[in-house]
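[1] need coordinates for the following:
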Amino acid sequence: MTYVKVCALDEVPADGALGVEVDGTPVAIARSGGDVFALNDICSHAEVSLSEGEVYNGTIECWLHGSCFDLRSGKPTNPPATQPVAIYKVRVEDGEVYVSLAGDD
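    The predicted structure follows:
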């Protein structure tokens, strides 16, 4: 599996998100409760950037209509979104965040 370095960990706000791009794919890097997550940065409901929303209680909230997505599964936790967003494998090494868009190990 190929991991791509996307940012330094200290660039991602605690309980917040940062938008990056991996091989042309928009990715939101989110921190919640000390953990780091990576998911598609485009809301499945309104096609706006999720990384511009709020991160809380293990979710990221779309700033436009308020849909929340579980950071671990990408599944919406409330309407209006009904479709999940893709999640990606993430690892942190030596203060750097790496993401893999591949679906398997």
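
[2] going by C-alpha atoms from here, please, whenever you check contacts or count neighbours.
    Noted.

[3] show me the strands in the protein, by range?
    With DSSP state E as the criterion, the chain has strands at 4-8, 17-22, 25-32, 35-40, 54-56, 59-61, 68-70, 87-93, 96-100.

[4] between the ones you listed, which one is closest to residue 81.
    strand 68-70 (7.9 Å; Cα to Cα).

[5] just checking, what packs against the closest one?
    strand 59-61 (3 or more Cα pairs under 8 Å, 6 or more residues apart in numbering; DSSP states H and E).

[6] one more, for comparison:
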Amino acid sequence: MTAQRACGVGELEQDTPLRVVIDDVAIAIVKDADDEIHAIGDRCTHGDISLAEGFVEGKTLECWAHGSAFSLETGHPLNLPAYEPVPVYVVTIDGDDVLIDPTVIKEV
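    Predicted structure coming up:
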């Protein structure tokens, strides 16, 4: 599969997650305070909660329900109760388009 358009760069607000679904894969896209764009799996591994409804702080995305924070760069949880990582996807910017291939997990 090839990368598909997930959203436009202009649709992303700093530190505000955006939920997208590509080929039935839910992904949370975040533009952090450094204007870097990240894409991680949208489901908290602790409670099956949408991470896109959570809170961004620095390079982390915190689940609103139980407080587990996940690294936007590695997908690893930084605190309990989550202990399993979420997938991190490769992000490609093409003009104003954010492209993601949901079948390619970023090597971290």
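
[7] how alike are these chains, TM-score-wise?
    After superposition, the two chains reach a TM-score (TM-score structural alignment, normalised by the length of structure 1) of 0.93; 104 aligned residues with a Cα RMSD of 1.3 Å.

[8] now the strands of structure 1 as CSV including distance to residue 76 of structure 1 and mean neighbour count?
    Listed next are these as CSV, based on distance: least, Cα to Cα, whole Å; neighbours: other Cα atoms under 10 Å:
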stretch, distance to residue 76 of structure 1, mean neighbour count
strand 4-8, 25, 16
strand 17-22, 17, 18
strand 25-32, 15, 23
strand 35-40, 12, 23
strand 54-56, 14, 19
strand 59-61, 9, 25
strand 68-70, 4, 25
strand 87-93, 12, 17
strand 96-100, 22, 20
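
[9] turn these into JSON lines, columns for distance to residue 46 of structure 1.
    Output for those, formatted as JSON lines (distance: least, Cα to Cα, whole Å):
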{"stretch": "strand 4-8", "distance to residue 46 of structure 1": "25"}
{"stretch": "strand 17-22", "distance to residue 46 of structure 1": "17"}
{"stretch": "strand 25-32", "distance to residue 46 of structure 1": "15"}
{"stretch": "strand 35-40", "distance to residue 46 of structure 1": "13"}
{"stretch": "strand 54-56", "distance to residue 46 of structure 1": "16"}
{"stretch": "strand 59-61", "distance to residue 46 of structure 1": "12"}
{"stretch": "strand 68-70", "distance to residue 46 of structure 1": "12"}
{"stretch": "strand 87-93", "distance to residue 46 of structure 1": "18"}
{"stretch": "strand 96-100", "distance to residue 46 of structure 1": "24"}
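
[10] residue 34 of structure 1 versus residue 16 of structure 1, what's the distance?
    11 Å (Cα to Cα, to the nearest Å).

[11] so what's residue 76 of structure 2 closest to, chain neighbours aside?
    Nearest non-adjacent residue to residue 76 of structure 2, counting by Cα to Cα, 6 or more residues apart in numbering: residue 85, 4.2 Å away.

[12] do the same with residue 32 of structure 1
    In space, residue 32 of structure 1 is closest to residue 15, 4.6 Å off (Cα to Cα, 6+ apart).
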